[in-house]
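J.: below is the sequence, then the predicted model.
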Amino acid sequence: MVLRCDGLSYWAPRRRGAPPFRILHGVSTTVAQRSITAVMGPSGSGKSTLLEVVCGARTAGSIAGDLALSGASLLAGGPSRRLRDWYRTSSAFVPQQDVFLASLTVRQFAAHLALLVLPAGLETAAKARAAYELLERVRLHEALDTRIGDGGFLFLDEPTSGLDATSSLVLLACLDAMKNGDGGKCVVLTIHQPRQEVFDYMDQVVVLVKGRVAYDGR
């Protein structure tokens, strides 16, 4: 599978009748199955916004350009049910902010998420097994707010933020295993000032500056 952004632009709404604020300016790039892509750039360059727009997490504002999965547009007729369905069934998004329920254990929290986001027809026991397998796979508390599912695309916003050097490499090794495992996930993550050891895991690097692609390659 190949996901392509073609001239993707995004305007965020502002209050009190002010004109929308443009954050993304004609972003074009392609990410493919069995790859890890780092989206980099200074603060305010649009890294997180790009992930949120691609995932359908930005429900306000306006979008121009196209987003296509293996040649089939996800934005035909405007962002709609097709994009939301793709996000729910074929991708997962891990936001930068941790969202935990203090009254639950890690295992209980993951199981609770599984009940919410996995298909309604799946038995509770199967959802619990999926939650347990996720906990075994990631091994890091900081990564346990991952959407539980088996989609082909995984988007993470600053997943190494707050982690020490060793934990960051353990997380990246986990993502690399997902990339190379059965199904071959496409991993796209935003990252800030990575070290060489982190770069070694990347197949592609996209650099944004003021909402525009300044570099796309390796």
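T.: That came through fine. Numbering: from 1, shown residues only.

J.: use CA for all of it now, contacts and neighbours both
T.: OK.

J.: figure out how far stretch 125-140 is from the centre of its chain.
T.: When distances are taken as CA atoms, centre = their mean, to the nearest Å, stretch 125-140 is centred 19 Å away from the chain's centroid.

J.: roughly how far does Val206 sit from Ala76?
T.: According to CA to CA, to the nearest Å, Val206 stands 25 Å off from Ala76.

J.: who's more crowded, those two?
T.: In terms of neighbours (other CA atoms under 10 Å), Val206 is the more surrounded of Val206 and Ala76; the figures are 21 against 14.

J.: helix/strand/coil for that one?
T.: Each residue gets one of three states, and Val206 gets strand by DSSP: H, G, I helix; E, B strand; the rest coil.

J.: tell me the contacts of it?
T.: For Val206, the set of contacting residues under the criterion of CA atoms under 8 Å, 6 or more residues apart in numbering consists of Thr29, Thr37, Ala38, Val39, Met40, Val213, Ala214, Tyr215, Asp216, Gly217.

J.: cool, Ala12 as well?
T.: Ala12 makes contact with Pro20, Phe21, Arg22, Ile23, Ala60, Gly61, Ser62 under the criterion CA under 8 Å, 6+ apart.

J.: so which strand or helix has the residue nearest the centre of the chain?
T.: Of all residues in the chain, the one closest to the mean position by CA atoms, centre = their mean is Phe155, 1.4 Å from it. Mapping Phe155 onto the secondary structure by DSSP states H and E places it in strand 153-157.

J.: after that strand comes which helix or strand?
T.: helix 165-180.

J.: so which residues of the chain form helices?
T.: For the chain, the helices defined by DSSP state H cover 47-55, 81-90, 106-117, 124-138, 165-180, 196-199.

J.: give me the residues contacting the third one.
T.: When you say that, I think you mean helix 106-117. The contact list for helix 106-117 (CA under 8 Å, 6+ apart) reads 88, 100-101, 124, 127-128, 130-132, 135, 141, 144-145, 147-149.

J.: before we move on, back to that, neighbour count and distance to Ala173 added to the contacts of Val206, as JSON lines?
T.: Shown next, in JSON lines, are these (neighbours: other CA atoms under 10 Å; distance: CA to CA, whole Å):
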{"residue": "Thr29", "neighbour count": "17", "distance to Ala173": "25"}
{"residue": "Thr37", "neighbour count": "25", "distance to Ala173": "14"}
{"residue": "Ala38", "neighbour count": "26", "distance to Ala173": "15"}
{"residue": "Val39", "neighbour count": "25", "distance to Ala173": "18"}
{"residue": "Met40", "neighbour count": "25", "distance to Ala173": "19"}
{"residue": "Val213", "neighbour count": "20", "distance to Ala173": "27"}
{"residue": "Ala214", "neighbour count": "13", "distance to Ala173": "28"}
{"residue": "Tyr215", "neighbour count": "15", "distance to Ala173": "25"}
{"residue": "Asp216", "neighbour count": "16", "distance to Ala173": "23"}
{"residue": "Gly217", "neighbour count": "10", "distance to Ala173": "21"}
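
J.: another structure for you, compare them:
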Amino acid sequence: MEEPLLRVQDVGKFFPPRERNAQPFWIIRGLTFTVAEGEFVTMIGPSGAGKSTLLNLIAQVDTPSEGEIAFRGRTISSPRSTVLRPGFDRQIGYVTQEDNLLPWRTTLDNVLFPLELRGGADAQGRARAGELMAAVGLAGFERHYPHELSGGMRKRCALIRTLLYDPPIILMDEPFGALDAQTRAQLQEDLLRLWSMRRKTIIFVTHDIAEAIVLGDRTLILSRPPTRIAGAHSIALPRPRDVHAAARQEGFAALHDAIREQVR
């Protein structure tokens, strides 16, 4: 059996009590799942289910209180970890709810920034940046600054910046949550288009059931704290997917209802 790219095994995370003699609060406990190379996994759960906490553990922004996280068969995080390595040496990309663009850099310079940190943006890197920017409608905005871009364009810039340095796995924490419905649908299309170009492994956290279905190969449902996997569904909708027509495809409504019941 092929080793999964990522394995989360019996992971738990607690926060120390705020009051004397109180018990620690376990936000996550006994959480186990795997992610295969090239798989697009969406993750959904009730508010406060520890979705962002889980991504922080995978990204090594924080360490688990129990269990372990393995990447390509190698344990990269456990309670025994003594040094945090956020992003695990550029192996793990992380797209947060904020775009985190540098306001003094142009769109192109923001996109190229990770390559500069790695040693420089060569001709191949610049060509790849141009290809990705053209794919999502940012061609012609290379010299614009973040304050001159719309919210959707800023999100596209942040996404391309992560894709450009080509990490094996990308974590996405509700990146489209604050946008209007029309912009959100366009960004979903953009993400699927970009994903189809390289088939990067993605874990995408969302509160939106329809978004979880239209994007993913598989969706995982998280329970209320202490969080565990409450359900998992393979998504058989054919690719490439039309974001606007997906809800009319056979099986969508039944899957949506099943996920909604488990999220409740």
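T.: Structure's in. What do you need? Predicted model, so just to flag it, every value in this text is computed and none were measured.

J.: TM-score for this pair?
T.: Once superposed, the chains reach a TM-score of 0.78 (TM-score structural alignment, normalised by the length of structure 1), with 210 aligned residues with a CA RMSD of 3.1 Å.

J.: before we move on, the earlier item: the residue nearest to the centre of structure 1 against Ser90, yeah?
T.: No - judged on CA atoms under 8 Å, Phe155 of structure 1 makes no contact with Ser90 at a distance of 11.2 Å.

J.: quick one: the equivalent of the residue nearest to the centre of structure 1 over in structure 2 from Ala127 of structure 2, how far?
T.: Alignment of Phe155 of structure 1 against structure 2 is given by TM-score structural alignment, with Leu171 as its counterpart. Distance, Leu171 of structure 2 to Ala127 of structure 2, by CA to CA: 24 Å.

J.: quick revisit: measure the residue nearest to the centre of structure 1 to Thr124 of structure 1 for me?
T.: Counting by CA to CA, the gap from Phe155 of structure 1 to Thr124 of structure 1 is 26 Å.

J.: apart from its neighbours in sequence, what residue is nearest Leu159 of structure 2?
T.: With CA to CA, 6 or more residues apart in numbering as the criterion, Leu159 of structure 2 has its nearest non-adjacent residue at 6.7 Å, and that residue is Val95.

J.: contacts only, for that neighbour.
T.: When contacts are counted by CA under 8 Å, 6+ apart, Val95 of structure 2 touches Ala158, Leu159, Thr162, Ile170, Leu171, Met172, Asp173, Pro175.

J.: those residues, buried ones only, as a PyMOL selection?
T.: To isolate the buried subset of those in PyMOL, counting by 16 or more other CA atoms under 10 Å, use the following:
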select buried, resi 158+159+162+170+171+172+173+175
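
J.: which of the contacts of Val95 of structure 2 sits closest to His207 of structure 2?
T.: Asp173 (10.0 Å; CA to CA).

J.: that closest one contacts His207, doesn't it?
T.: No - Asp173 of structure 2 is not in contact with His207 according to CA under 8 Å; the separation is 10.0 Å.

J.: what's Val205 of structure 2 aligned with over in structure 1?
T.: Taking TM-score structural alignment for the superposition, Val205 of structure 2 sits opposite Thr190 in structure 1.

J.: tell me the spacing between the spatially closest residue to its match that is not a sequence neighbour and Ser48 of structure 1.
T.: Nearest-residue entry for Thr190 of structure 1: Val39, 4.6 Å, with adjacent residues in sequence omitted and distances by CA to CA, 6+ apart. Here the distance between Val39 of structure 1 and Ser48 of structure 1 works out to 9 Å (CA to CA).

J.: need the overlap of contacts for these two.
T.: Here Val39 of structure 1 and Ser48 have Thr190 as joint contacts, going by CA under 8 Å, 6+ apart.

J.: circling back to that earlier point, what residue of structure 2 matches up with the residue nearest to Thr190 of structure 1?
T.: Structural correspondence for Val39 of structure 1 with respect to structure 2 (TM-score structural alignment): Met43.

J.: thinking again about what came up before, could you dump the contacts of Val206 of structure 1 to TSV with distance to Val170 of structure 1?
T.: Output for the contacts of Val206 of structure 1, formatted as TSV (distance: CA to CA, whole Å):
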residue	distance to Val170 of structure 1
Thr29	28
Thr37	17
Ala38	17
Val39	20
Met40	20
Val213	29
Ala214	29
Tyr215	27
Asp216	26
Gly217	24
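
J.: buried sites along stretch 78-86 of structure 1?
T.: The neighbour-count criterion (16+ other CA under 10 Å) identifies Pro79, Leu83, Trp86 as the buried residues of stretch 78-86 of structure 1.

J.: the first one -> structure 2?
T.: Read that as Pro79 of structure 1. For Pro79 of structure 1, the residue aligned by TM-score structural alignment is Ser81.

J.: now do the same contact list for the closest residue to its match other than its chain neighbours.
T.: The shortest distance from Ser81 of structure 2 to any non-neighbouring residue, by CA to CA, 6+ apart, is to Thr63 (7.1 Å). Shown here is Thr63 of structure 2, whose contacts under the criterion CA under 8 Å, 6+ apart are Leu57, Ser77, Ser78, Pro79, Ser81, Leu84.

J.: try it again with 10 Å
T.: Shown in contact with Thr63 of structure 2 (CA atoms under 10 Å, 6 or more residues apart in numbering): 11-13, 53-54, 56-57, 69, 76-84.

J.: ok, now Val188 of structure 1?
T.: Contact criterion CA under 10 Å, 6+ apart gives 31-32, 35-39, 51, 93, 153-157, 175, 202, 204-206 as the residues in contact with Val188 of structure 1.

J.: at 7 Å instead, please
T.: With contacts defined as CA atoms under 7 Å, 6 or more residues apart in numbering, Val188 of structure 1 is in contact with Ile36, Thr37, Ala38, Leu154, Phe155, Leu156.

J.: Serialize the residues you listed to CSV and add fields for distance to Ala110 of structure 1.
T.: Conversion of these to CSV gives the following (distance: CA to CA, whole Å):
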residue, distance to Ala110 of structure 1
Ile36, 24
Thr37, 26
Ala38, 26
Leu154, 17
Phe155, 18
Leu156, 17
